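Asker: One predicted model, sequence on top.
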Amino acid sequence: MLDKIQEAGSSKSTFYTLLGGEQGGTAAIRLLVETFYDIMDSDPKAAPIRAMHSADLTAAREKLFMFLTGWTGGPQLYIERYGNPFLRRRHLPFSIGESERDQWMYCMIKAMQTLKMDEVLMQKLAEQLYGVADFMRNREAE
């Protein structure tokens, strides 16, 4: 699903490989997701999107972890358990505009920064995630 990205001066790799592959990619994605939801759960800037989630974030954490593992080029955990993610369809019950997209991206970028992710990798990953987050919008610009 994810196009391979070109790592400077080397062969093409997926984000999953760049995050550590089988040796560390899964752990890196788990840590990213946990940090992301910890930020969403505590940062007032993310309060509107936090309110869209249930009080218990356990299921959301697990589903995002499973999705991102496959999306980055690792094992297709989400698809194996739930089938096609149909992301936009699954997000239709929620009113998502530019503000919600930007709050989601704020949490994700802050999580990557908190984890001190490589700057180039973080920028490339954020660019790709922005496209996904923007695709979730189902409300016109205000």
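Answerer: Nice, I can see it. Residues are numbered from 1 along each chain as shown.
Asker: contacts and neighbour counts: CA atoms only from here.
Answerer: Will do.
Asker: residue ranges for the helices of this structure, please.
Answerer: Assigned by DSSP state H, the chain shows helices spanning 15-18, 21-42, 47-50, 58-71, 77-82, 87-91, 98-114, 119-135.
Asker: Can you check which of the ones you listed gets nearest to I5?
Answerer: Among the helices of the chain, the nearest to I5 by Cα to Cα is helix 15-18 (7.4 Å).
Asker: List the contacts of the closest one.
Answerer: Helix 15-18 has contacts (Cα atoms under 8 Å, 6 or more residues apart in numbering) with K4, I5, G25, T26, T69, T72, G73, G74, L121, L125.
Asker: Any of those buried? List them.
Answerer: Buried members of the contacts of helix 15-18, counted by 16 or more other Cα atoms under 10 Å: G25, T26, T69, T72, G73, G74, L121, L125.
Asker: what sits against the last one?
Answerer: Spelled out, that is L125. Contacts of L125 by Cα under 8 Å, 6+ apart are F15.
Asker: Okay, one more to line up with it:
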Amino acid sequence: MELPIHSHYSMLGGEDGVRNLVNRFYDIMDELPEAWELRKIHADDLQSARDKLFKFLSGWLGGPGLYEAEYGHPRLRMRHAPFPVDTQMRDQWLLCMDMALDEQISDELLKTQLKSSFAKVADHMRNRSG
């Protein structure tokens, strides 16, 4: 399957770029005291979370639909329903992702587009008040 040349997936560097972004995101989440509440709702071993986010982002960013092929439709709100996603969790998630994007992407327009897209999705994931 030929992928769009100007997809966010391609602009990030394809599989390697997306995997690097995901790994850096989880490394930051694991290390950053400001993300402690977010980190504690994850399993001790982050490998499964890394793999699922990589597969989801691959398709979401315009690359291969790896997540859908393995798990079906993402149904993000349903899959996040068991977790208390309030404004604080959203903000901690975005803090980690924004830091990873700042470290991994030098193209300012791409970075701005991705931050905006991630913010919309993260806000949509909120399932608790506060």
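Answerer: Perfect, I can see it now. These figures come from a predicted structure and were not determined experimentally.
Asker: And the TM-score between these chains?
Answerer: The TM-score (TM-score structural alignment, normalised by the length of the second structure) is 0.93; 127 aligned residues with a Cα RMSD of 1.5 Å.
Asker: before we move on, back to that, from the buried ones among the contacts of helix 15-18 of the first structure, pick the one nearest M40 of the first structure.
Answerer: Nearest to M40 of the first structure among these, counting by Cα to Cα, is L125 at 18.7 Å.
Asker: Tell me which residue of the second structure matches up with that closest one.
Answerer: Using TM-score structural alignment as the criterion, the counterpart of L125 of the first structure in the second structure is L114.
Asker: State the distance from its match to G130 of the second structure.
Answerer: Relative to G130 of the second structure, L114 of the second structure is positioned 25 Å away (Cα to Cα, to the nearest Å).
Asker: tell me the contacts of the residue lying closest to D123 of the second structure once chain neighbours are set aside?
Answerer: Nearest residue to D123 of the second structure in three dimensions, chain neighbours excluded: R90, at 6.5 Å (Cα to Cα, 6 or more residues apart in numbering). R90 of the second structure sits next to A122, D123, M125, R126 when contact means Cα under 8 Å, 6+ apart.
Asker: wait, the first one sits on L95?
Answerer: It refers to A122 of the second structure. No. The pair A122 of the second structure / L95 is not scored as a contact, 11.0 Å apart, by Cα atoms under 8 Å.
Asker: Find the residues that touch each one of the two.
Answerer: Common contacts of A122 of the second structure and L95 (Cα under 8 Å, 6+ apart): none found.
Asker: Map H42 of the second structure onto the first structure.
Answerer: In the first structure, H42 of the second structure lines up with H53, judged by TM-score structural alignment.
Asker: Next, count neighbours for the nearest residue to that match once chain neighbours are set aside.
Answerer: Nearest residue to H53 of the first structure, sequence neighbours excluded (Cα to Cα, 6+ apart): A60, at 7.9 Å. By other Cα atoms under 10 Å, 14 other residues sit near A60 of the first structure.
Asker: Roughly how far does A60 of the first structure sit from Q6 of the first structure?
Answerer: A60 of the first structure sits 31 Å away from Q6 of the first structure, going by Cα to Cα.
Asker: Map M29 of the second structure onto the first structure.
Answerer: Using TM-score structural alignment, M29 of the second structure pairs with M40 in the first structure.
Asker: what's near enough to touch that match?
Answerer: Counting by Cα under 8 Å, 6+ apart, M40 of the first structure touches A46, A47, I49, R50, C107.
Asker: switch the cut-off to 6 Å
Answerer: For M40 of the first structure, the residues meeting the contact criterion (Cα atoms under 6 Å, 6 or more residues apart in numbering) are A46, R50.
Asker: now A122 of the second structure
Answerer: Shown in contact with A122 of the second structure (Cα under 6 Å, 6+ apart): R90.
Asker: Ok, the one 3 residues further on next?
Answerer: By Cα under 6 Å, 6+ apart, the contact list for M125 of the second structure reads R77.
Asker: Counterpart of it over in the first structure?
Answerer: Counting by TM-score structural alignment, M125 of the second structure lines up with M136 in the first structure.
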